[in-house]
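Undergrad: heads up, no residue letters with this:
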């Protein structure tokens, strides 16, 4: 196996050598099955688990290996492809969401992704407000978003939907595709360059696995028909997995989400609503809340029709959600540090000593 085909490069080689771990080989996580991972190395594909020491050192569940991660492996024998994970290389990007449950926990969907395909079907389930949420996640991840409008064969005017999508995603490529009619293949193919890692995300039934099979030229993932009465999909993909495409890129397919719950904000919110943020700079007051203040450029844009009210409402809603999420995470971190300090009789570094939790995934 040539690791360069999976995205290995000189920068990662230097990071690997700088880890200072002896008798280890580089590999990439290609599938996540919970406590076991499928990994690819120069020897081939095998199974791997984390060493006990590594599990102890990783204080947060989000620091555990994810699909797309590059890891340092020690093989079980001279001829074996199975191995133990002794370290993780730094991530160039991490696609995160909040996991299900009342306790805020980060769930890493995929790591080291270059392009994030946000897949939305052109059927009854098409929703611009949902796409805005996915754009926040994409901009926060460090990956570059691409919006893929699938199932264009079901839509009489795909150009209209492309224009509507471009209006809420300035600067983001928007591609209408149909695997059935081979529409949009050239545009997608042009992005699948050797060494590039692409991840697919979106609702169940959006057509992610179909796009993967289409680009791969064969059925590498199972697909199912959606419910025709409401255009809602049924769960097909059960875990995240990475595939090498004939074009030279690698593609990560992920299970569909019931609902995208946002995690921490690293500037993605402002990027996703860049047009509103630009308008806000023209407000008379720097701390304008865009409610009843005089000289509010945002409200003027709403009144003139320049700014869509539903987009503005989603702007406020996601802002409140991210602030609330950040407050809950700060409270959790304080509780963890207090419990750790009480248990050990001394103050420990932030996040250390936390009891790792299992949490139920809300992938469909």
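TA: Nice, I can see it. Just so it is clear, the structure is predicted and the values come from calculations on it, not from any experiment. Numbering: from 1, shown residues only.
Undergrad: only C-alpha atoms from now on, for both contacts and neighbour counts.
TA: Will do.
Undergrad: list the contacts of stretch 36-51.
TA: The contact list for stretch 36-51 (C-alpha atoms under 8 Å, 6 or more residues apart in numbering) reads 1-3, 25-32, 35, 81-86.
Undergrad: redo that, cut-off 6 Å
TA: 1, 27, 28, 29, 30, 31, 81, 82, 83, 84, 85, 86 (C-alpha atoms under 6 Å, 6 or more residues apart in numbering).
Undergrad: flag every buried residue along that stretch.
TA: Buried residues in stretch 36-51, defined by neighbour count with 16 or more other C-alpha atoms under 10 Å: 37, 38, 39, 40, 41, 45, 46, 47, 48, 49, 50.
Undergrad: ok, and here's another one to check against it:
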């Protein structure tokens, strides 16, 4: 692959490799087997022994969207992955469970389409968490509301999204008929990579089929009782769109446990952050302090109290994650819930 042949191969990656090295992009990952695409063909790849021995944590493994250096073998039909080129962006979450492990969702993405349905599944608190994680990744968030044909209050729900995701583009579409897709395509730019995230049953596979203009992803009906879907997509995979962009489909998420730090909440909760600048005290906790602009906005109906509760909850969750990363799970629990709450225990 010549370095300027792939539209998604940025100069950022070109600077990290030698002329003799061969690079390709991971377009599919399943149980340690990787599909690596170049301009001319796709290889079935595995990790080289040296690379595997150098891995110390989950994020060291290749992910869909990664650019990797590989060595072809077996008559140029297979490949040994030697290393990952430094990522530009990384979308991840905390792995389910009580541990403190990161789970990679996609790498080197420019935008993330947060997909939600305008039905019973619609939940603005969940959207806040998705937006938070996208800002943490370094990509730009876009909210895509599907199944608009099943909703009689589209405008009201879009307004609710705009309230909890200030400045984030929001689109309502019907993936089956194509209604709203023309507007959404303004977010699809040549050479960029988009990742889809969202719960099961919100219509991610139907949306990707519409964007690709062909049936590449299987779809299933949701349960009528709770409108929850089954995991139609069971792995992550990258596709090229007709517009010259690239899109990564991901399995549906039952929950999104945050991964990152507290700094990125400024983007997700820019409304609260802006109000905080008007508080009388710089360290205002927005509780009972006099001159609190946030509490005043709530009293005047300009800000929902639930929005502040969500802000505080996410800050606590990210703070706990930072402590667990620094001190471990056991010591963090003692610090937050033990008889000496707040005390930093020595190593």
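TA: In hand now; what should we look at? Values in this document were obtained by computation on a predicted structure and should not be read as measured data.
Undergrad: which residues in the stretch 51-200 of structure 1 form strands?
TA: 70-75, 83-88, 94-98, 106-111, 115-121, 144-150, 174-176, 197-202 (DSSP state E, counting those that start in this stretch).
Undergrad: so can I have a markdown table of those strands showing distance to residue 261 of structure 1 and mean neighbour count?
TA: Compiled in a markdown table, the strands of the stretch 51-200 of structure 1 are given as follows (distance: least, C-alpha to C-alpha, whole Å; neighbours: other C-alpha atoms under 10 Å):
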| stretch | distance to residue 261 of structure 1 | mean neighbour count |
| --- | --- | --- |
| strand 70-75 | 26 | 24 |
| strand 83-88 | 26 | 23 |
| strand 94-98 | 5 | 22 |
| strand 106-111 | 10 | 23 |
| strand 115-121 | 15 | 25 |
| strand 144-150 | 18 | 24 |
| strand 174-176 | 23 | 23 |
| strand 197-202 | 12 | 26 |
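Undergrad: so which of those comes closest to residue 306 of structure 1?
TA: Residue 306 of structure 1 sits nearest to strand 174-176 of all the strands of the stretch 51-200 of structure 1, at 21.5 Å, using C-alpha to C-alpha.
Undergrad: what about the buried residues of stretch 36-51 of structure 1, which are in strands?
TA: 37, 38, 39, 40, 41, 45, 46, 47, 48, 49, 50 (DSSP state E).
Undergrad: looking for the alignment partner of the fifth one in structure 2.
TA: Alignment note: residue 41 of structure 1 maps to residue 38 in structure 2; criterion TM-score structural alignment.
Undergrad: for whichever strand in structure 2 runs longest, packing partners?
TA: In structure 2, with assignment by DSSP E, the single longest strand is strand 22-30. Applying 3 or more C-alpha pairs under 6 Å, 6 or more residues apart in numbering; DSSP states H and E, one finds that strand 22-30 of structure 2 makes contact with strand 33-37, strand 67-73, strand 236-240.
Undergrad: hmm, try it at 10 Å
TA: Contact here means 3 or more C-alpha pairs under 10 Å, 6 or more residues apart in numbering; DSSP states H and E; on that basis strand 22-30 of structure 2 packs against strand 33-37, strand 42-47, strand 67-73, strand 78-84, strand 236-240, strand 246-249.
Undergrad: what's the average distance for that strand when superposed on structure 1?
TA: If you overlay the two and look at strand 22-30 of structure 2, the average distance to its match in structure 1 is 0.6 Å (mean C-alpha distance after the TM-score superposition for structure 1).
Undergrad: buried stuff in that strand?
TA: Quick answer for strand 22-30 of structure 2 (16+ other C-alpha under 10 Å): 22, 23, 24, 25, 26, 27, 28, 29.
Undergrad: lovely, talk soon.
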